[in-house]
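> After the sequence you'll find the predicted model.
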Amino acid sequence: MVGSNKHTRNLCCEGELEATVPTLPQEIILEVLLRLPVKSLCRFRCVSKSWRFIISSPQFAKTHLDVAFQNKTLFSRRRRIIFSALNLYSVEYESMCSVDDGDVVAVELDYPLKDNPNALGDVLGSKKNDLVYFKVSEDEDENPVMVKVDVQSSVNPRNWVEIWGSCNGLVCIAPDEDTLFLFNPSTGESKRILEESFSGPATCGVTAYGFGYDSTSDDYKVVRIDTDSSFSVYSSRTDSWRRIGTFPYDCSVYNSGMFLHGALHWVATSREDEDDKYVVSVFDLREELFWGMPAPDVDDSFEFAVGTLNGCLCILYSRDDLHDDFWVMREYGVGDSWARFSISLPYICMKPLCLAKNGEALLEVDGRLVQYNLEEDTYKVLGIQGIPVGVGFEADTYIESLTSPNGFFGREFQMYN
């Protein structure tokens, strides 16, 4: 059609072709833009001032996200898996559903502090002799045994990037120890979260974070649980931390809080129960209060993590031994609705990522990506091209969006005047 449509191209006097934009009602243009991928919208900001004004609007970003949540096809196209493997990588969700050879292609992401060397790599980089001696025997009656290791060849120059949660296209990451950023992998925007600063005594360290969205106040929040059982909340609207109180459960939680139904969830043990019975610790982001949800009857000698599968809360083993089961809460908040599932794939640490179109579950299992058919109890391990061989990974999901981490939250903005 290009070259034959006189409404889209006109012949100039100099004999060159000049492109013109068709005149369409603004409502039609808006409906088209709302269905386009983020990559295209970022390019189309340069089309005209009016398009830039529309696409850069916080209200447009919210509507663009809402349209995807309401349309299964658009949601599937915009869903991504983010991997941390001494770097950050992204994979299209739909490509995982369509691969026949078991391989998917990962795209390396640019993220804040990516090129900052880690402390060990920086120290070793200043040494002329990369051979380091380690003492492996502490027996005073024996001569110490020393081994010589070429450390430089085994040290990656980058820090491991922790992924502490994902919500509405934003991912909370820690590319360095206790250094948090809100990061949009689709647009490349990021915002460093200020370090916690209080006048009280210093805490002993962090055990876990959680990240989620309070829709009532239009606020993205990060929750921090410390080893001394204190917990704090960061608000993106105020760009500040607040010390809230004391974590009301045993503070031995190490995994990121799972965001679901406006709340963050961890598996913890009750301080009031003499038998150290497990509960699901729920932090309501709107009320900023903890409450306990019944957990399934599980062995208290293991550690557990919380995940989601098809919108349902899950409890899974997170370390210590091989296991072949997990639990799913069929009805949120109802203790009697916990159901135990057995699988033929033993795991030490497992995290459900999402369900594919064909109903198969995409799982992160001990640093591998697995496609699992829950009905037939069969699975296959998916290879990931682009991630270094032999490097394990952590994974999470996110949806492509225009959500900005830089100060758009809570603003009133009229984009159609």
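Structure received. Since the structure is predicted, the reported quantities are computational estimates derived from the model, not experimental observations. Numbers count the residues shown, from 1 in each chain.
> contacts, neighbours, all on C-alpha from now
Noted.
> following the helix of greatest length in the chain, which helix or strand comes up?
Criterion DSSP state H: the longest helix present in the chain is helix 58-70. From helix 58-70 onward toward the C-terminus, using DSSP states H and E, the following helix or strand is helix 72-78.
> in that next one, what counts as buried?
Residues 74-78 are the ones in helix 72-78 that count as buried (16 or more other Cα atoms under 10 Å).
> And it, how far out from the chain middle?
18 Å (Cα atoms, centre = their mean, to the nearest Å).
> Counting by contacts, list what it packs against.
If you count contacts as 3 or more Cα pairs under 8 Å, 6 or more residues apart in numbering; DSSP states H and E, helix 72-78 packs onto helix 58-70, helix 93-98.
> Gly245: which of these is closest?
Relative to Gly245, the nearest member of these by Cα to Cα is helix 58-70, separated by 32.3 Å.
> all helices for the stretch 1-150 of the chain, in order.
In the stretch 1-150 of the chain, helices defined by DSSP state H, counting those that start in this stretch lie at 26-33, 38-44, 49-55, 58-70, 72-78, 93-98, 119-125, listed in chain order.
> which strands and helices sit next to the third one?
Going back to what we said before, that points to helix 49-55. Packed against helix 49-55 by the contact rule (3+ Cα pairs under 8 Å, 6+ apart) you find helix 38-44.
> now the buried residues of helix 72-78 as a markdown table including distance to Ser337?
Shown next, in a markdown table, are these (distance: Cα to Cα, whole Å):
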| residue | distance to Ser337 |
| --- | --- |
| Leu74 | 31 |
| Phe75 | 28 |
| Ser76 | 28 |
| Arg77 | 32 |
| Arg78 | 32 |
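> ok, of those residues, which one's closest to Leu131?
Closest to Leu131, out of all of the buried residues of helix 72-78 and judged by Cα to Cα, is Arg78, at 47.1 Å.
> ok, that closest one - contacts?
37, 68, 92-93, 399-401 (Cα atoms under 8 Å, 6 or more residues apart in numbering).
> got another, please set it beside the one above:
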Amino acid sequence: MDGIQNYLPHDVIEGILSRLPVKSLLRFKCVCKQWSATISAPKFAQTHLRRSKNSSSTILLVDLENSPEKAQLVDLETEQFRHSAVDYPVEVSVADVMCHCDGLYVLWCSDRGYALWNPSRRSYKMLNYQQYRFDHDQLMCGICYDPLVEDYNVVMADSTHYAVFHCRRNCWSDLKELNLSITIRYDVDDASGLPLKNGSIYWLRCVWGEGEVLRYEIVYFDGRDEEMKILCKADGDSFPVRMISSGECLRFFARDWDDQWVEMAMPPAAAAPAMPFGGGYAPLCWTHDGGKILLESSKDNSLQIYDVSEKSLARVGYPWNVLILHEHRPRLFPHVENVFWD
């Protein structure tokens, strides 16, 4: 170690370390105290994360009922779409990914409650809020990064209350009432909130009345004051709506009467680039590098990649059709290596 320090300044060493995979970083923490402190520092974690995002076209597939593995990481940049199995962190009968951000995932573990999972580190921590039992059937869950305090926040909310878990501090906020003036039933097709880089989390919810969808609402968590708010409302119809995020902006899609996917004009979509991939494809998720969108063809259920810069479509060779069982489809999440947390 002394020999290395004699030839290389520490900032050069830090730059080299920031380009390494998490598995190597965990080993190199044992080299010396200085390396361990560097790798554990929040600023190093963000530098490493930025580099990982710029080169990451990996997705996480979960809920694979037609596969021996429950989850897989798939690299979309490799010619054969190299994939590797990922084990859930706890021994439970049922586990479900509730939300994600920067390669971190909140799991609902039926036997033990909620857990924050980092597949890159193969580590987890339980998130059970002992003072209050959230209504799981009405749960909204999201996770985002707060750049002001260099920490991740996990937000859990049901129809009446919400609370925030501060990951690095390992503590919950006080329970807060959910004052959104909601008087009629909500239906949540996907309780997973989508984070943006400004430290906010967005959910798309249906408001029902008299057996039909009255409108859609975008509910969001404002990280600046840790309050839940309504961003906007849009008239609803009987067709499903889908929301995807690049981290920079949100996009909204719905099925029209011809069973085609069309983009909806809902803020803040105006800041997003045009994506003319046609109505015969259902948007699934955006890769972390912001350059690719995963789509499913309505013709043959094949998986397609839309390249935003090239404005081109390419069929994915990964055996997507093999994983589809009747109406069941695996869930997809953009994945990136993240060294957080100690």
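Looks like it came in fine. Because the structure is predicted, anything quoted here is derived from the model rather than measured.
> Leu323 of the second structure touches Ser302, doesn't it?
No: applying Cα atoms under 8 Å as the test, Leu323 of the second structure and Ser302 come out as separate, 10.9 Å apart.
> can you map out the strands along the stretch 151-300 of the second structure?
151-157, 161-166, 171-172, 176-177, 186-187, 194-195, 201-209, 212-222, 227-235, 241-245, 250-255, 261-263, 281-286, 292-297 (DSSP state E, counting those that start in this stretch).
> The third one corresponds to what range in the first structure?
The alignment of strand 171-172 of the second structure onto the first structure (TM-score structural alignment) spans residues 239-240.
> Which residues does that stretch contact?
Residues contacting stretch 239-240 of the first structure (Cα under 8 Å, 6+ apart): 193-194, 196, 234.
> hang on, isn't Thr269 of the first structure packed against Asp276?
Yes: using Cα under 8 Å, Thr269 of the first structure is in contact with Asp276, at 5.4 Å.
> Could you tell me which residues touch both of Leu323 and Ser302 of the second structure?
Jointly contacting Leu323 of the second structure and Ser302 under the rule Cα under 8 Å, 6+ apart is no residue at all.
> For Lys23 of the second structure, give its distance to Trp117 of the second structure.
Using Cα to Cα, to the nearest Å, Lys23 of the second structure is found at 15 Å from Trp117 of the second structure.
> Ok, Val336 of the second structure next?
As judged by Cα to Cα, Val336 of the second structure and Trp117 of the second structure stand 13 Å apart.
> So if I had to pick from these two, which one is more boxed in?
Comparing Val336 of the second structure with Trp117 by other Cα atoms under 10 Å, the one with more neighbours is Val336, at 28 against 22.
> Spit out the contact partners of the counterpart of the more buried one in the first structure.
Under the alignment (TM-score structural alignment), Val336 of the second structure pairs with Ile399 of the first structure. Applying Cα under 8 Å, 6+ apart to Ile399 of the first structure gives the contacts 75, 78-80, 168-169.
> how deep is the closest residue to Asn159 of the first structure other than its chain neighbours tucked in, by neighbour count?
Among residues not flanking Asn159 of the first structure along the chain, Asn118 sits closest, at 5.1 Å (Cα to Cα, 6 or more residues apart in numbering). For Asn118 of the first structure, the neighbour count with other Cα under 10 Å is 17.
> For Glu108 of the first structure, see how far away Asn118 of the first structure is.
19 Å.
> Do I have it right that Asp300 of the first structure meets Tyr278?
Yes: between Asp300 of the first structure and Tyr278 there is a contact under Cα under 8 Å: 7.0 Å.
> Those two: which is more packed in?
A count of neighbours by other Cα under 10 Å puts Tyr278 above the other of Asp300 of the first structure and Tyr278, at 24 against 12.
> Just to check, that one is in contact with Gly292?
No: contact criterion Cα under 8 Å: Tyr278 of the first structure and Gly292 do not qualify, at 9.7 Å.
> among the helices and strands packed on helix 72-78 of the first structure, which is nearest Leu285 of the first structure?
helix 58-70 (19.4 Å).
> And that closest one, what does it pack against?
helix 72-78.
> and the match of strand 171-172 of the second structure, how far out from the chain's middle?
Relative to the centre of its chain, stretch 239-240 of the first structure is centred 21 Å away, using Cα atoms, centre = their mean.
> just stretch 218-238 of the first structure next, same as before
Taking mean C-alpha positions (Cα atoms, centre = their mean), stretch 218-238 of the first structure and its chain are 17 Å apart.
> what does stretch 229-238 of the second structure give?
Worked out by Cα atoms, centre = their mean, stretch 229-238 of the second structure lies 22 Å from the chain centre.
> buried set for that stretch?
Those would be 233, 236-237, for stretch 229-238 of the second structure by 16+ other Cα under 10 Å.
> Name the member of the residues you listed with the shortest distance to Ala270 of the second structure.
Once Cα to Cα is applied, the member of those that ends up nearest Ala270 of the second structure is Lys233, at 15.7 Å.
> ok, the closest one touching Val219?
No: applying Cα under 8 Å as the test, Lys233 of the second structure and Val219 come out as separate, 9.2 Å apart.
> And the nearest residue to Tyr278 of the first structure once chain neighbours are set aside, how far from Phe304 of the first structure?
Spatial nearest neighbour of Tyr278 of the first structure, excluding adjacent residues (Cα to Cα, 6+ apart): Thr269 at 4.4 Å. Using Cα to Cα, Thr269 of the first structure is found at 11 Å from Phe304 of the first structure.
> thinking again about what came up before, between Thr269 and Asp276 of the first structure, who's got more neighbours?
Neighbour count, other Cα under 10 Å: between Thr269 of the first structure and Asp276, Thr269 has more, with 23 against 14.
> Can you tell me how far Arg315 of the second structure is from Asn301 of the second structure?
11 Å.
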